[in-house]
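*Asks:* Generate a structure from the sequence data that follows.
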Amino acid sequence: MEELRLQDAVVFLAAAALVIPIAKRLEWSPVLGFLLVGLAVGPYGLARLAEQHEWLRYVLVTDVAGVRALAELGVVFLLFMIGLELTLKRLWGMRRLVFGMGSAQILLTGIAIGAIAWSFGNSLEASVILGSCLALSSTAIVMQLLTEQGRFGTAVGRGSFAMLLAQHLAVVPMLFVVGSLGARAGGSLAATFGLAITEALLAMLLILGVGRLIARPMFRYVSSLNSPDLFMAATLLIIIATAAATHAAGLSAALGAFLAGLLFAETEFQHEIAVNIEPFKGLLLGLFFMSIGMIIDPLEILANPMWIGLSIVGLITIKTVLTAGLARLFGFTRGQALEMGLLLGQGGEFAFVVIGYAALFALVPLATAQFMLIVVSATMFLAPLIARVARRLGAAIDAREQSGAEPHIDVAPDLEDHVIIVGYGRTGRLLAELLDRQHVAHVALDMNADHVSGLRAKGAPVYLGDASRTAMLEKVRLRHAAALVVSADDQHATERVLAAARRLSHDLPILVRAHDSTHAARLIAQGATQVVPEVLEAGLQLGQLLLQHIGLPADAAREVVEIERAASLSALAPRSDDKRPG
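*Replies:* Predicted coordinates:
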């Protein structure tokens, strides 16, 4: 890894302290803030004046190499988290979008861009490589934008995530293709591609197989020692070691981290690992976005503005048109399709890896590689702004087409294992934020039209609808949901929603916010899986604070309250001879 100067780290941490609060205050994406700061403090920004003003070297970044080396760890941790959350059940549930729509997007976009590259005089090998890697989008940017906007529960969020998953799976054979093309002395392109696919699959199976034999037993032993520090160290060891192994084998380090995440998906360690890694991922991703801003040279763009400008517009246009067209074929509305196309229209971080790897083997001319990296960087820089416009355009198009009609519930037709939230007040929004951070799909229903309209304008996956109607619950695919949460203020409305849900599903987990213990007991008798009486919970929390203020240690106060909470909730449970409605 290149040397990282300490002042570069200081510049980054200072930028993070400024960007995040300012972005929240202005309701901008922090991604855009980090990109702008990177452009300003990087070697092609204010650092150009460092020769005339020596003191600027201590407050700006004059060499991006060391920063980029560390910034790539942000993508490594992001891909690890995606692999950690990608259970086989979840992948199978999204198989139509991942292997159907996602694969078609990579193939069609790659062919279109590759044909254009070939028409400009590039070799067949260079055209295939450029078409393939430019078909990919930026996982780091799109995932961050979806999380910030709370969009995972919408059809756009699910469709975009499916395409990104397909692209992750495609990167492995892409890198093998580049390596095989660079090493081959002859033979056909088709044979090289087939060999690369076989090698990629064998490498993935080897890593996953060896990982299961070593990593899981090691974590069971570490967990038995009950040492949080050792558990954290073991987690970082697995991530970095797997990433280093794949990098040494000629693959992307980020892909190694993705495979490491898959090792722990659906294990008892999954959630503990996710909580430990989240702070590293967020901070290092910010550094990654800054590094993208640092490598954009405005003077280079001004020196060749026409071709760079046309290439930027052309790349975004091609990807938007093809992605939106495929989304329409797979059942998305016009507004959703357009938003997905624009959201995924930028180039991705894997383009830096693939193009750099190809340039190393002289498969892509160095001048062409540098030109395309500028184009990719510029499209990534524009992505947050384009995403804001895309969301508004998509909402306007769908609103116009649905004018006067019954409100449309834009959940994906194959949505599964999602959470349905009924009542989108303060409690409902808090639950939605928690689910967004865990990348869990969710949809919400609320009866306040003005409230819903304002939240939908901000991109929230909430819809106007009466959840006490079974037809409305079927629209949000209640039979395929992982859980239903009811957080309505009206006690009678809550009971009607519970009755409607139980008519559709007898075994779905239903969690309900109750007014008091009497209301909670009634809900339990009517079929609620679990209830939280708000009066009881408020009293218990106040009681814990009171005990601490009068001198009881915090742990003791917490234990007393937990005992009381367990006793109170146990009293609400139905007797063994009670019969749940069904």
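*Asks:* Only C-alpha atoms from now on, for both contacts and neighbour counts.
*Replies:* OK.
*Asks:* got the residue ranges for the helices in the stretch 101-250 of the chain?
*Replies:* Along the stretch 101-250 of the chain, counting by DSSP state H, counting those that start in this stretch, helices occupy 103-119, 124-134, 139-149, 155-183, 189-224, 228-248.
*Asks:* Next: the stretch 401-550 of the chain.
*Replies:* Secondary structure of the stretch 401-550 of the chain (DSSP H, counting those that start in this stretch): helices at 426-437, 449-457, 470-475, 491-504, 517-525, 534-549.
*Asks:* how about those in a markdown table, adding distance to Met163 and mean neighbour count?
*Replies:* Below are those laid out as a markdown table (distance: least, CA to CA, whole Å; neighbours: other CA atoms under 10 Å):
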| stretch | distance to Met163 | mean neighbour count |
| --- | --- | --- |
| helix 426-437 | 18 | 16 |
| helix 449-457 | 23 | 14 |
| helix 470-475 | 24 | 16 |
| helix 491-504 | 32 | 18 |
| helix 517-525 | 41 | 19 |
| helix 534-549 | 41 | 14 |
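*Asks:* For Ser224, find the nearest of these.
*Replies:* The closest of those to Ser224 is helix 426-437. By CA to CA, the value is 28.0 Å.
*Asks:* Now do the closest one against helix 139-149: the angle between them, please.
*Replies:* Using axes from the mean of the first three to the mean of the last three CA atoms, to 10 degrees, the direction of helix 426-437 lies 170 degrees away from that of helix 139-149.
*Asks:* roughly how far is helix 426-437 from the heart of the chain?
*Replies:* Offset of helix 426-437 from its chain centre (CA atoms, centre = their mean, to the nearest Å): 16 Å.
*Asks:* next one: stretch 320-336
*Replies:* Its chain's C-alpha centre and that of stretch 320-336 lie 20 Å apart, by CA atoms, centre = their mean.
*Asks:* Same question for stretch 349-365.
*Replies:* Between the centre of stretch 349-365 and the centre of its chain there are 26 Å (CA atoms, centre = their mean).
*Asks:* now swap in stretch 35-50 and tell me
*Replies:* Chain-centre distance of stretch 35-50: 28 Å, with CA atoms, centre = their mean.
*Asks:* Quick one: residues contacting the spatially most central residue of the chain.
*Replies:* In the chain, the residue lying closest to the centroid (CA atoms, centre = their mean) is Met143, at 3.2 Å. Residues near Met143 by CA atoms under 8 Å, 6 or more residues apart in numbering: Phe161.
*Asks:* likewise Val67?
*Replies:* 4, 8, 287, 291.
*Asks:* Out of the residues you listed, which is nearest to Thr494?
*Replies:* Nearest to Thr494, judged by CA to CA, of those is Leu287 at 45.8 Å.
*Asks:* run this one through as well so I can compare:
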Amino acid sequence: MAVETQGTDLIQLVALLGAGVVAVPIFKRLGLGSVLGYLSAGVVIGPFGLRLFTDPQSILHVAELGVVMFLFVIGLEMRPSRLWSLRSEIFGLGLAQVLTCGGLLTVLGIAAGFAPAASFVAGMGFVLSSTAIVMQILDERGETSTPGGQRIVSILLLEDLAIVPLLAIVTFLAPAHEDAGETSRWLSIAIAAGAIAGLLVVGRWLLNPMFRLLATAHAREVMTAAALLVVLGAALVMQLGGLSMAMGAFLAGVLLSESSFRHQLEADIEPFRGILLGLFFLSVGMSLDLGVIARDWPTIVMAVIGYMALKSLGIYVVARLFKADHSEALTRAAMLAQGGEFAFVLYAAATASGIFTANVNAMMTATVIISMALTPLAVIALKWVLPKKEQSLDGLDIADGLEARVLMIGFGRFGQISAQFLLSEGIDVTAIDDDVEMVRSASRFGFKVYYGDGTRLDVLRAAGIERADIVAVCTDSRENTDRIVELVRSEFPLTKLYVRSFDRQHTLKLRAQGVDFEIRETFESAFAFGVQSLLGLGLSEEHVAEVASDIRSRETERLAIQQSGGSVTYTNVHGKLQPQPLTVPKRAPKALNEEAEKATADAAE
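*Replies:* Alright, predicted model coming up:
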């Protein structure tokens, strides 16, 4: 019997991991994001899908630790000084949004015929956006540290704080607790304040000495265990104090944000955070009660549409009042329009207190989960709603009527370094780039760069290509490079063409197009790196020079073979790549064929 139980547990574990491994890559490839992949996978393997799980709440309780660890990692990035600088956004913008949206949703519930107390709890629960989903989307979009992302983080922090007074309000509104004494309420407040104070004391004076002591043991697993202890211990203290576990983890992270162990802690927590956060989304998907949706779908559909639309409107209005532009306000409304994981806590407390019936709780929970699932789709839809940002050309010189010996197309890192050689010898260089910020940035460092798209014939003529001795193509895009080379070779066949190549195959293609010079962007730097590595290991300069000469000549031979239509294959012999017999076309010179059979592997590319 025990073996059978263990087998069932193992099947469920494999199903959890397998569902995430299969669904997430598919949804990310479709551009729908990992969150929607996890939610969909949860529905498939849950009680209303394949029924591999019948009690998603048991998994949800464990998976909530993913949110806890996520907040800890966010706290590590929030130094106290940085958090203090966001105080106006947290307690100004965040509070304004919570109160505005809470009022709108409460009125909507009353208008729909619900009791005022139930309408208030339902609306305020939906106001608490999903920290896990929003932070995951911000992270995937690389916007967590942007000003707009920081404002969203500030709002989420305020909403997480709001769960504490909201739970207290549920106690006041509960019919069964009308005669509850003031003593118990003040005692709860005192316990919560004591939990916060205790956590601050431990974090301020005990955590750093503890990690310094553990570091002297030089036991990696002990440091990992200590990191988990800090996160889970802080969460437990806050939970015992009647507060949010996630808020406890966040405070612990903030207290350790200026510690010398911050990066080590983040590295230790990251694997657990990622896996548990995935499990959280899976369990939320499993919790979607399809039976309730089938029975009460008109009410749930109206609730999802009404709540998300009204909350989005409130968020947009508040954002505009706080001087956000249309694009940022609309983005914020789309990201924060859903209900969140703390709504489940608030609705469970309302059900236990008699404010909600079990059926209302099920419908509101389904409403929140559906809104969470719709959020990634709403964010994707923004691409079609928001107009593309047009680059301002104010203050920029447009390429027109120019003349120089060298026309350089693309002025990124590669172009900047190359241009210094020419400018140092007093050679006239006309540099053009279609990146506005690059043009402005170059001007601040003393480079004169003109705005222009090198893939357009009229721009090339205006930039003086007909009078240039050399056209240097240094763009950061292989596709743009190919278009420019084809254009120049077609319209200006006698112009010398020097091109930045991206890899071996690109080099062969450029040579076939007859460019005068090409160089792979990393070849020479990697070559110099290899030379210095041998010198650093104590080999003589003469021997290193001989090795470098041999490798360079063999690389030239390999390219010549491939350019003439041959191929080079390798096999692993005792841990080293060795060349196999080559397939060389009959037109290749005999000497080249003999040398090719001695070619070594191209380990770099």
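*Asks:* TM-score for this pair?
*Replies:* Once the chains are laid over each other, their TM-score by TM-score structural alignment, normalised by the length of structure 1 reads 0.65; 431 aligned residues with a CA RMSD of 3.9 Å.
*Asks:* sorry, back to before: highest mean neighbour count out of the helices of the stretch 101-250 of structure 1?
*Replies:* Mean neighbour count (mean count of other CA atoms under 10 Å) peaks for helix 124-134 among the helices of the stretch 101-250 of structure 1, with a mean of 24.
*Asks:* That one vs structure 2, average distance?
*Replies:* Its aligned residues in structure 2 lie a mean 3.1 Å from helix 124-134 of structure 1 after superposition (mean CA distance after the TM-score superposition for structure 1).
*Asks:* got it, and stretch 208-220 of structure 1?
*Replies:* Once the two are superposed, stretch 208-220 of structure 1 sits an average of 2.8 Å from its aligned residues in structure 2 (mean CA distance after the TM-score superposition for structure 1).
*Asks:* got the contact list for that stretch?
*Replies:* Residues from elsewhere that reach stretch 208-220 of structure 1 (CA under 8 Å, 6+ apart): 231, 234, 238, 259-260, 262-264, 269.
*Asks:* Looking at these, which is nearest Trp118 of structure 1?
*Replies:* Of all the contacts of stretch 208-220 of structure 1, the one sitting nearest Trp118 of structure 1 is Leu259; the distance, using CA to CA, is 33.6 Å.
*Asks:* Make JSON lines from the helices of the stretch 401-550 of structure 1 and add distance to Leu86 of structure 1 to it.
*Replies:* As requested, those are exported to JSON lines (distance: least, CA to CA, whole Å):
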{"stretch": "helix 426-437", "distance to Leu86 of structure 1": "14"}
{"stretch": "helix 449-457", "distance to Leu86 of structure 1": "27"}
{"stretch": "helix 470-475", "distance to Leu86 of structure 1": "25"}
{"stretch": "helix 491-504", "distance to Leu86 of structure 1": "28"}
{"stretch": "helix 517-525", "distance to Leu86 of structure 1": "33"}
{"stretch": "helix 534-549", "distance to Leu86 of structure 1": "34"}
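*Asks:* So which of those is nearest Gly348 of structure 1?
*Replies:* For Gly348 of structure 1, the closest of the helices of the stretch 401-550 of structure 1 is helix 426-437, at 22.2 Å, according to CA to CA.
*Asks:* now what about stretch 364-383 of structure 2, what contacts it?
*Replies:* The contact list for stretch 364-383 of structure 2, computed with CA under 8 Å, 6+ apart, reads 31-33, 35-36, 39, 122, 126, 130, 133, 137, 284-285, 288-289, 292-293, 300-301, 303-304, 308, 331, 334-340, 343-344, 347.
*Asks:* How about stretch 318-335 of structure 2?
*Replies:* By CA under 8 Å, 6+ apart, the list of residues contacting stretch 318-335 of structure 2 from outside reads 93, 96-97, 100, 134, 148, 152, 311-313, 315-317, 375-376, 378-379, 382, 386.
*Asks:* So what does Ile369 of structure 2 match up with in structure 1?
*Replies:* By TM-score structural alignment, Ile369 of structure 2 lines up with Ser377 in structure 1.
*Asks:* no no, Ala63 of structure 2
*Replies:* Under the alignment (TM-score structural alignment), Ala63 of structure 2 pairs with Ala71 of structure 1.
*Asks:* So that match versus Val178 of structure 1, what's the distance?
*Replies:* Applying CA to CA, to the nearest Å, the value for Ala71 of structure 1 to Val178 of structure 1 is 24 Å.
*Asks:* hang on, the earlier thing: just the contacts of Val67 of structure 1: which are in helices?
*Replies:* The members of the contacts of Val67 of structure 1 that map onto helices under DSSP state H are 8, 287, 291.
*Asks:* So which of these is the closest to Pro43 of structure 1?
*Replies:* The closest of those to Pro43 of structure 1 turns out to be Ser291 (CA to CA; 10.4 Å).
*Asks:* The closest one corresponds to which position in structure 2?
*Replies:* Counting by TM-score structural alignment, Ser291 of structure 1 lines up with Ser283 in structure 2.
*Asks:* That match and Gln6 of structure 2: what is the separation?
*Replies:* Separation of Ser283 of structure 2 from Gln6 of structure 2 (CA to CA): 21 Å.
*Asks:* ok, which stretches of structure 2 are strands?
*Replies:* Shown for structure 2, the strands assigned by DSSP state E span residues 406-409, 429-433, 449-451, 470-473, 496-501, 517-520, 570-573, 576-579.
*Asks:* and the shortest one, how far from the chain's centre?
*Replies:* Think strand 449-451 of structure 2. Here the centre of strand 449-451 of structure 2 is set off from its chain's centre by 32 Å, with CA atoms, centre = their mean.
*Asks:* Likewise for the fifth one?
*Replies:* Strand 496-501 of structure 2 has its C-alpha centroid displaced from the chain centroid by 35 Å (CA atoms, centre = their mean).
*Asks:* In structure 1, which residues correspond to that strand?
*Replies:* Counting by TM-score structural alignment, strand 496-501 of structure 2 falls onto no part of structure 1.
*Asks:* Between helix 523-536 and that strand, find me the angle.
*Replies:* Using the same axes, to 10 degrees, the direction of strand 496-501 of structure 2 lies 60 degrees away from that of helix 523-536.
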